[in-house]
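**Student:** For reference, the sequence and a predicted model appear below.
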Amino acid sequence: MNTIINYLDNMFASLPKSAEMRHLRDELLANMEEKYHELKQVGKTENEAVGIVISEFGNIDEIIEEFGVSLEEDRVTNPLLTEVEVEEYLNTTRKSGRWIGIGVTLCILGAAMLVLLLGVIENGYNEISSETGTYLGLIVLLLFVAIAVGLFIYAGMKLEKYKFISFEGDFDLSMDLKNKVRAKKDAFQSTYMIVMIVGVILIIFSPIVLFTMMAFNENTANFGVCIMLVLVSIAVYLFVYFGNVYAAYEKLLRGKSKRTNEREEDRVIGAVASIIWPLVVIIFLISGLVYDQWHINWIVFPVTGLLFAMFSGAYSILVRKD
């Protein structure tokens, strides 16, 4: 099969590098690949199959005339990504997804540490006053948030190089490279589905732990909240990391026209997220410091997470429908 690809590349090497010509080359490769596999299935040897396919290829000038392809260069053409560039993009996306997932997890764990520290003090640990414990918990929370923000910035800087892929869609893939990316996506599909199911189970199971602990002993409510938030943080990490990897495959396979709507979708959802999450942290701190509601104000995080997920899903459906 590599012989056919090389033969086709050599035939198109002297022709203009236009979008029409790339499309013609990819279409011919798909037809030749299909014919090659058909010949192999009927018992032809490798050399026989390759020879028949190439002999049936015909004259390149006749094919160009038949398809009505222009020999003039496009004034503006999207860059054709190489396999090395695609692998670098996927690797960078994996690493950035890992840092973003860790950052979001740290934000949730910071709140969990605060609740845990208050629970330890309320259950008889008198070495630290309630006020001191609150300030210590807030210091840990703000430290975790500061680290998370640093990770977000670092991940964003790493992905800036591939903005033309993730947000603009100004690129093209050859047919054989697109098939390789599609094969990798299909292989990753089962892992992605399993991880998403595990994440949903953790989200559903997390409040059960809290209610179970409260049913046996109300004094353990803080510890139940801490465990619940830890389970939620694990689920969120799975969603962010594996969701990023899966989205990278989809962005490589989608065309520029589809990315136009997605850019608007990403912009709106990102703008809402940049407002809603800092607002949630402000509400959390005010309700705790001013009204001393540390025992219940943690609920703003899971509730906001669910509402934001509902908004994101509904908005995406409406945009893509249009």
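**Tutor:** Okay, I see it.
**Student:** hey, let's count contacts and neighbours off CA atoms from now on
**Tutor:** Will do.
**Student:** Leu141: how many residues sit nearby?
**Tutor:** Using other Cα atoms under 10 Å, Leu141 has 20 other residues around it.
**Student:** Find the nearest non-adjacent residue to it, please.
**Tutor:** Once flanking residues are discounted, Leu141 sits nearest to Gly110: 4.1 Å by Cα to Cα, 6 or more residues apart in numbering.
**Student:** if I pick the one you found, what's in contact with it?
**Tutor:** By Cα atoms under 8 Å, 6 or more residues apart in numbering, Gly110 lies in contact with Gly137, Val140, Leu141, Leu142, Phe144, Val145.
**Student:** same question, Lys185
**Tutor:** Contacts of Lys185 by Cα under 8 Å, 6+ apart are Tyr246, Tyr249, Glu250.
**Student:** Of those, which belong to helices?
**Tutor:** Counting by DSSP state H, the contacts of Lys185 place Tyr246, Tyr249, Glu250 in helices.
**Student:** Among those, name the buried ones.
**Tutor:** For the ones in helices among the contacts of Lys185, a burial check counting by 16 or more other Cα atoms under 10 Å picks out Tyr246, Tyr249.
**Student:** re earlier: any idea how far the residue nearest to Leu141 lies from Thr220?
**Tutor:** Separation of Gly110 from Thr220 (Cα to Cα, to the nearest Å): 19 Å.
**Student:** now do Glu265
**Tutor:** With Cα to Cα as the criterion, Glu265 and Thr220 are 42 Å apart.
**Student:** all helices of this protein, in order?
**Tutor:** So, for the chain - with DSSP H - the helices run 2-12, 19-41, 46-55, 60-67, 83-122, 130-160, 163, 175-216, 221-253, 256-289, 300-321.
**Student:** adding another structure so you can compare the two:
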Amino acid sequence: MDTIKTYLDGLFLAIPETKKSQQLKTDLLANMEDRYLELIEEGKSENEAVGTTISEFGSIDELLEELHVETKGQAYQQSNEQPREEAFFAGEPIDVEDAHHYLEVRKRAALMISSGVGLIMVGLGALILCSSMYEEILGVLLMFLSIAIAVGLFITGGITFSKINKELDDRVIAQETVHFVQQEKATYQRSFVFCLVVGIALCILSVAPAIVYSLYPYIESYGASIMFFMIGLGVVLLIYGGINQGGFTKFLTDRIFIADEDELGPQAKKHRHHSPTYAFIAGIYWPIITVVFFLWGFSGIAGGWATSWLIFVLASGVFNAIRGALGVRDR
């Protein structure tokens, strides 16, 4: 029934908080919950009961008109004061088309950023390889070229992220949009697992060429360059999959789209489910885990790369425990 409550909260965001509107909301919630329980008793599944209940009650526009309850937009137009600022504050709800566009743009930006990181690793591998062939100048040129391209990709990807986030920032997420994103997330899950498993596997196995080629003194540098190539590809998959997965979370964690966790908009501050403590932890948690992963792998402690991937399994469980302790949950 949390979905029903969330749906009603979204409908009433545009309605001023008065005794009349609060009473109307309470009555509607009670009626919808009663109807939901009736459907459950009839043998409907939870999803079917929620969908049927919402579709039967539908829009509340006619009911608001009968009870003479004004929306924020109507009240503002009547007062005729600063209409442009009110329009910006309220905004249009994020519909399915908006969400689809956001996910596609985020996917392109993720490819740019992950490719940039991969190019830097490839540049280092090329430098080592060329040095072993006594082509140091060529190696340096290739490394700086890869870094230059990577910086360009970082800037372009960052600008793309910033632009699409600002378009949706502090806007209400429509309920049908939530259902759409949930379906997209389920569809993407297999790709995300592939990126995670193959990316981690490449990082772990990257030490194998270095070990094998170390047995042959004249070509041991080949092993080091291949190691960087493999790590580069593995990191590309991990970053690409992680950024895309994070895009779904943007729509499923809160009722309001939040572009920047450190600068919440007016509506986000008012309706945010979780505390600033969670926002701070979420912002630094996974970057720290990624650093620990690489330090563990390169250090050789407790098996090095052979066991360092376990950090992600452990970190996921700890993160979910933190979310639960702070009262944060997906919609």
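**Tutor:** Structure's in. What do you need? Keep in mind that this is a model prediction, so the values were computed, not measured.
**Student:** And the TM-score between them?
**Tutor:** The TM-score (TM-score structural alignment, normalised by the length of structure 1) is 0.60; 252 aligned residues with a Cα RMSD of 5.0 Å.
**Student:** of all the helices of structure 1, which lies closest to Glu73 of structure 1?
**Tutor:** helix 19-41 (8.6 Å; Cα to Cα).
**Student:** Tell me which residues are up against that closest one.
**Tutor:** Contact with helix 19-41 of structure 1 is made by 1, 4-5, 8, 12, 15, 46, 49-50, 53, 57, 69-71, 74, 77-78, 174-176, as judged by Cα under 8 Å, 6+ apart.
**Student:** since we're on the closest residue to Ile211 of structure 2 other than its chain neighbours, how many residues are nearby?
**Tutor:** In space, and not counting its chain neighbours, Ile211 of structure 2 is closest to Gly223: 7.3 Å by Cα to Cα, 6+ apart. Each residue near Gly223 of structure 2 was counted by other Cα under 10 Å, and the total is 23.
**Student:** Could you pull up the residues touching Gly223 of structure 2?
**Tutor:** Pro209, Ala210, Ile211, Val212, Tyr213, Ser214 are the contacts of Gly223 of structure 2 under Cα under 8 Å, 6+ apart.
**Student:** if I look at it, how far off is Leu233 of structure 2?
**Tutor:** 15 Å.
**Student:** got a list of what the closest residue to Val200 of structure 1 other than its chain neighbours touches?
**Tutor:** Excluding the flanking residues, the one nearest Val200 of structure 1 by Cα to Cα, 6+ apart is Ala235, at 7.1 Å. Neighbouring residues of Ala235 of structure 1 by Cα under 8 Å, 6+ apart: Val198, Gly199, Val200, Leu202, Ile203.
**Student:** Find the residue closest to the aligned partner of the fourth one in structure 2 in space, skipping its chain neighbours.
**Tutor:** In structure 2, the residue paired with Leu202 of structure 1 according to TM-score structural alignment is Leu202. Setting aside the residues directly before and after it, Leu202 of structure 2 is nearest to Gly234 in space (Cα to Cα, 6+ apart), at 5.2 Å.
**Student:** If you map the contacts of Lys185 of structure 1 onto structure 2, which are still there?
**Tutor:** Retained in structure 2: Tyr246, Tyr249, out of those (criterion both residues aligned by TM-score structural alignment, their matches' Cα atoms under 8 Å).
**Student:** So which of the contacts of Lys185 of structure 1 is the closest to Val84 of structure 1?
**Tutor:** Ranked by distance to Val84 of structure 1 (Cα to Cα), the contacts of Lys185 of structure 1 are led by Tyr249 at 14.8 Å.
**Student:** Pull the contacting residues for the closest one.
**Tutor:** Leu90, Val181, Arg182, Lys185.
**Student:** What distance do you get for it to Ser130 of structure 1?
**Tutor:** Using Cα to Cα, we find Tyr249 of structure 1 at a distance of 50 Å from Ser130 of structure 1.
**Student:** got it, and Asn59 of structure 1?
**Tutor:** For Asn59 of structure 1 relative to Ser130 of structure 1 (Cα to Cα), the value is 85 Å.
**Student:** Ile165 of structure 1 too?
**Tutor:** Distance from Ile165 of structure 1 to Ser130 of structure 1, by Cα to Cα: 51 Å.
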